[in-house]
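# sequence plus predicted model, see below.
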Amino acid sequence: MDTSTMFMLVLLVAVLLIVLLTVRFKIHAFVALIIACIFVGIGTGMPLPQIATSIENGMGGTLGFIATIMGLGTILGKMLEVSGGAERMAQTLLTTLGENRAAWVMTIVGLIAGIPVFFEVGFVLLFPLVFIVARQAKLPLLYVGIPLAVSLMIVHCMVPPHPAAAAITATLGADVGKVIIYALLIGTPAAIIAGPIWSKYISTKCTTNIAEAKAPTPNEELPGFGITLFTILLPLFIMVAKTIGVLYLAKDAAILPVVTFIGNPITALLISVFVAYYTLGLARGLTMKNLQTLTEQCFGPIAGIMLIIGGGGAFNAILSDSGLGKEFAKILMSLNMNPIILAWLVASLMHLAIGSATVAMITSAGIVAPLLAVYPGLSPEIVVLAIGAGAIGWCHVNDSSFWFIKEFLGLSLPDMLKSFTVACLIASVVALSGILILAKIVS
């Protein structure tokens, strides 16, 4: 057996091992990734001490950036949650655009409010409003609920500073500002087609059965729309401004180092956290002690996902240090497949098998990273988007998000599969189509 064949067999078994451990034996994804790292190291003949060093360096190199991003981003999301900012946005847009356009409003809200909060948190925050609006406007609950869920999923997979999107952006050396711009450009039409357009059709084919949702918060208890929108989008504005500044400022401009520093995701989020402390906290009667307590509450829930991302970083490092990544790149080149479609397909199949978009994205980044060296004209931002778009699809029975949405919408299993699962597939394919077009322009 030649080296390439042996290495590919090792990679295949490693991926199957991750799937088997997480799906069949219910072992935490972090532990499964570390076991897979050790298997790959031994299977490719790495010295045992080097395996441990590679795992350590991979985790440290990934979490050195991502842990800070996740910590600050979670604080921002917590402030949005406790202040009722997301609810304020939804109520204002519904009042302005009309309840009959509720599906479109929920798409917009999901794309914006979903930026600083995790998928599940965003849905929990906004679902009471979905329920009330659907009832008042006499609209099918599914018609309003699916657009919110799909738009939150798109942001979760494609837009930094969401953890997985930020992690693969760092892994592939992509520019955060460009990824944000491209992701919103590609994600918006995907959310529209898979959200309001698809849900208008499928909502007539499915039935929901849910209990009464809690009432929305009264308007007078919510923060203002303008200040909420400003606070949510501030880190994106700062990071995008840095990207534009780097493009147009002279390389020797005295202000360039300052622009680069402020536009770094860590600095941008730190600034935004302190703005949120004031606009959504102190200005609304919270004390510094309250803010300290809220901040402490942020970090426990992200420990698991942080370790998963660290484990993914270790897996990526093992693939690189063992030489397996280079061998895999050679085989991928021999397939003569579009590298963008390939990145999308790998992430899509990983999500289908593993059931976690986050794990699928982190693992896929390590597998397809060697393509960037083989295709020097390929934009790393495009590869990030392709992986994110692939991870949107195939949200089905082995994904906890699937059951989470199913219970909230009161759908039967068949109705959930043909509504939300298909919606995610539509969003994934539409996003891929947009990415292929965008690649012609930017690559």
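Perfect, thanks for sending it.
# CA atoms for contacts and neighbours, from now on please.
Fine.
# which helix of this structure spans the most residues?
The single longest helix within the chain, with elements called by DSSP state H, is helix 48-83.
# how far away from the center of its chain is it?
For helix 48-83, the separation from the chain centroid amounts to 14 Å (computed by CA atoms, centre = their mean, to the nearest Å).
# helices or strands up against that helix?
Applying 3 or more CA pairs under 8 Å, 6 or more residues apart in numbering; DSSP states H and E, one finds that helix 48-83 makes contact with helix 29-43, helix 163-171, helix 225-248, helix 265-279, helix 288-299, helix 303-321.
# for the stretch 51-200 of the chain, what spans make up the helices?
For the stretch 51-200 of the chain, helices defined by DSSP state H, counting those that start in this stretch occupy the ranges 85-97, 102-113, 119-136, 141-158, 163-171, 176-192, 198-202.
# helices or strands up against the first one?
When you say that, I think you mean helix 85-97. Counting contacts by 3+ CA pairs under 8 Å, 6+ apart, helix 85-97 packs against helix 102-113, helix 119-136, helix 225-248.
# deepest of those helices, which one?
Of all those, helix 102-113 has the most neighbours on average by mean count of other CA atoms under 10 Å, namely a mean of 26.
# what count of nearby residues applies to Ala250?
11 (other CA atoms under 10 Å).
# gap between it and Ala174?
Going from Ala250 to Ala174 by CA to CA, to the nearest Å gives 21 Å.
# just to revisit the earlier point, looking at the helices of the stretch 51-200 of the chain, spot the one closest to Pro223.
Each of the helices of the stretch 51-200 of the chain has some distance to Pro223 by CA to CA; the shortest is helix 85-97, at 6.0 Å.
# circling back to that earlier point, and the helices of the stretch 51-200 of the chain: which comes nearest Leu234?
helix 102-113 (11.5 Å).
# show residues contacting the closest one.
86, 89-90, 93-94, 97, 122, 130, 133-134, 143-145, 147-152, 154-155, 188, 191-192, 195-196, 232-233 (CA atoms under 8 Å, 6 or more residues apart in numbering).
# next up, a second structure to put side by side with the first:
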Amino acid sequence: MPLVIVGIGIIALLILIMGFKLNTFVSLIIVSFGVALLLGIPVGDIVKTIETGLGGTLGHLALIFGLGAMLGKLIADAGGAQRIAMTLVNKFGEKNIQWAVVVASFIIGVALFFEVGLVLLIPIVFAISRELKVSILHLGIPMTAALSVTHGFLPPHPGPTVIAGELGANIGEVLLYGFIIAIPTVILAGPVFAKIAKKIVPESFTKTGSIASLGEQKTFKLEETPSFGISVFTALLPVILMSIATIISLLQKTMGVADNHLLAAIRFIGDAGTSMLISLLVAVYTMGLARKIPIKDVMESCSTAISHIGMMLLIIGGGGAFKQVLIDGGVGDYVATMFKGTTLSPILLAWIIAAILRISLGSATVAALTTTGLVMPMLGQTDVNLALVVLATGAGSLIASHVNDAGFWMFKEYFGLSMKETFATWTLLETLISVFGLGFILLLSLFV
């Protein structure tokens, strides 16, 4: 049975990564070869299948991912992220400090990848907690909730961007619906859950944590950083461009307006790749040249950003190769046949498969990509909104982060928690994001 072979492949992946401590990319390629052989793909076609999966996934993602990493790095290195965080903290005041952290983390989380946002914001959260004498976890839970939600639901983050590309979903719609789902999810999983967590594990809110492992942090005097307005505008520019194009396209369809050169130009500018390039060029000016930073230093930031995402790109490519093996080996068709005539919504099915894979594999991106390979053949039989399937896969791939996920250990170490406390805070937080996300997606599916 194809599903037994997939199960063997996933167990082998766990053994290679956790048992033999093998690099995730290398493990994915080894398992892809092994599963391809077991599924009966002709030996002469296996390498071609793996190359197609790897190239197809990275071909769509590398441009957006690379430009996005550079954009985030420029905002961070110029002090834009610090300006956004500190301005909101001052505006919201001590009483509403959690909401200030949520809004700042959400804005920064749109522009920066999860790990980068975490490393950038944690020193700021530690400084605020010291100044206001509040628990670091009181601020840390809302911060990580906002970062995790943007990472799971909003392009240009790798998960939603890759899945949208693979399923052929409109990336602007994914972004638009992603925002509608992300905002209530952040509120429930952030400040609301922080109150509940304090009752579940009160002792974890007394911990002081440690950020020594982050090394020397780049800090700025607030007057040295770009203005709040320009920092927010630069961080959100790709979102603004993609959203405008999507809204205009939706209006065009609704009102039955004939296509013309202006609408084509708006679609071109709102394309994920184009909007990321325009945003990067704007950031080179606003975060660099306008602040008299030499172009050499600006380009140095861009080069550093790319070197940091190299391995992550390969891992995503490896996930794409595994996904292609599942498609070419007929596993996707087998799953489609198995669920033929089922009343189970493809949205729910995508979430369930992604959740099982996430718990097994640890990597949200690999879980999301593998799910795509399994549910893709089913989507031709339904008229389900593809953007919602993308978001459901993203939600499922966030569930129950535990010991096989790097995020679990980062959260544990930075906040100085025990294993039990990390499960009761971080693991539960990620599960709530996943479940609330699914709930809001199903609710939205009644209207779109």
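Ah, there it is. Because the structure is predicted, anything quoted here is derived from the model rather than measured.
# rewinding a little: in the second structure, which residues correspond to the longest helix of the first structure?
Mapped onto the second structure using TM-score structural alignment, helix 48-83 of the first structure spans residues 43-78.
# list the contacts of Phe315 of the first structure.
Counted by CA under 8 Å, 6+ apart, Phe315 of the first structure has contacts 33-34, 36-37, 55, 58, 363, 366.
# quick check: it vs Gly45 of the first structure, distance?
Phe315 of the first structure is 16 Å from Gly45 of the first structure, where distance means CA to CA.
# quick one on the thing from earlier: which residues in the longest helix of the first structure does the neighbour count mark as buried?
Across helix 48-83 of the first structure, burial judged by 16 or more other CA atoms under 10 Å covers 51-52, 54-63, 66-67, 69-81, 83.
# next: stretch 363-373 of the first structure.
Quick answer for stretch 363-373 of the first structure (16+ other CA under 10 Å): 363-372.
# thinking again about what came up before, among the helices of the stretch 51-200 of the first structure, which is nearest Cys395 of the first structure?
Nearest of the helices of the stretch 51-200 of the first structure (CA to CA): helix 141-158, 9.7 Å.
# the closest one against the second structure, how far on average?
Here helix 141-158 of the first structure, set against the second structure after superposition, deviates by a mean of 1.0 Å using mean CA distance after the TM-score superposition for the first structure.
# geometrically speaking, which residue is the centre of the second structure?
Nearest residue to the geometric centre of the second structure (CA atoms, centre = their mean): His151, 2.5 Å.
# check contacts around the residue mapped onto that residue from the first structure.
Aligned counterpart of His151 of the second structure in the first structure: His156 (TM-score structural alignment). Contact analysis of His156 of the first structure by CA under 8 Å, 6+ apart lists 114-115, 118-119, 162, 164-165.
# picking that back up, now the contacts of Phe315 of the first structure in a markdown table, with distance to Ala431 of the first structure?
Below are the contacts of Phe315 of the first structure laid out as a markdown table (distance: CA to CA, whole Å):
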| residue | distance to Ala431 of the first structure |
| --- | --- |
| Leu33 | 28 |
| Ile34 | 32 |
| Ala36 | 31 |
| Cys37 | 31 |
| Ile55 | 33 |
| Gly58 | 30 |
| Thr363 | 20 |
| Gly366 | 21 |
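# can you tell me which of those residues lies closest to Ser272 of the first structure?
Relative to Ser272 of the first structure, and with distances defined as CA to CA, the nearest of those is Gly58, at 28.7 Å.
# burial measure for the nearest residue to that closest one once chain neighbours are set aside, as a count.
Once flanking residues are discounted, Gly58 of the first structure sits nearest to Ala314: 4.0 Å by CA to CA, 6 or more residues apart in numbering. The tally of other residues near Ala314 of the first structure (other CA under 10 Å) stands at 31.
# now Lys340 of the second structure: which helix or strand?
Under the criterion of DSSP states H and E, Lys340 of the second structure resides outside all helices and strands.
# Lys406 of the first structure and Asp415 touch, don't they?
No - in this structure, Lys406 of the first structure is not within contact of Asp415 by CA atoms under 8 Å, at 9.0 Å.
# before we move on, the earlier item: how about JSON lines for the helices and strands packed on helix 85-97 of the first structure, with distance to Ile392 of the first structure added?
Compiled in JSON lines, those are given as follows (distance: least, CA to CA, whole Å):
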{"stretch": "helix 102-113", "distance to Ile392 of the first structure": "14"}
{"stretch": "helix 119-136", "distance to Ile392 of the first structure": "12"}
{"stretch": "helix 225-248", "distance to Ile392 of the first structure": "22"}
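# closest one to Ala254 of the first structure among those?
Comparing those under CA to CA, the one sitting nearest is helix 225-248, at 12.1 Å.
# run through who's touching that closest one.
Contacts for helix 225-248 of the first structure (CA under 8 Å, 6+ apart): 76, 80, 85-86, 88-89, 92, 112-113, 115-116, 175-178, 180-181, 256, 259-260, 262-265, 268-269, 271-272, 275-276, 279-280.
# following that helix, which helix or strand shows up next?
On the C-terminal side of helix 225-248 of the first structure, the closest following helix or strand by DSSP H and E is helix 256-263.
# please name every helix or strand in contact with that following helix.
Packing partners of helix 256-263 of the first structure (3+ CA pairs under 8 Å, 6+ apart): helix 225-248.
# just tell me the aligned range of the helix it packs on in the second structure.
Under TM-score structural alignment, the match for helix 225-248 of the first structure is residues 228-251.
# same check on stretch 320-327 of the first structure?
Counting by TM-score structural alignment, stretch 320-327 of the first structure falls onto residues 327-334 of the second structure.
# please apply the same query to stretch 291-302 of the first structure.
Aligning stretch 291-302 of the first structure against the second structure (TM-score structural alignment) gives residues 298-309.
# ok, average deviation of the matching stretch from the first structure?
Here the mean offset of stretch 298-309 of the second structure against the first structure after fitting is 1.4 Å, by mean CA distance after the TM-score superposition for the first structure.
# what's in contact with that stretch?
66, 69-71, 73-74, 77, 284, 288.
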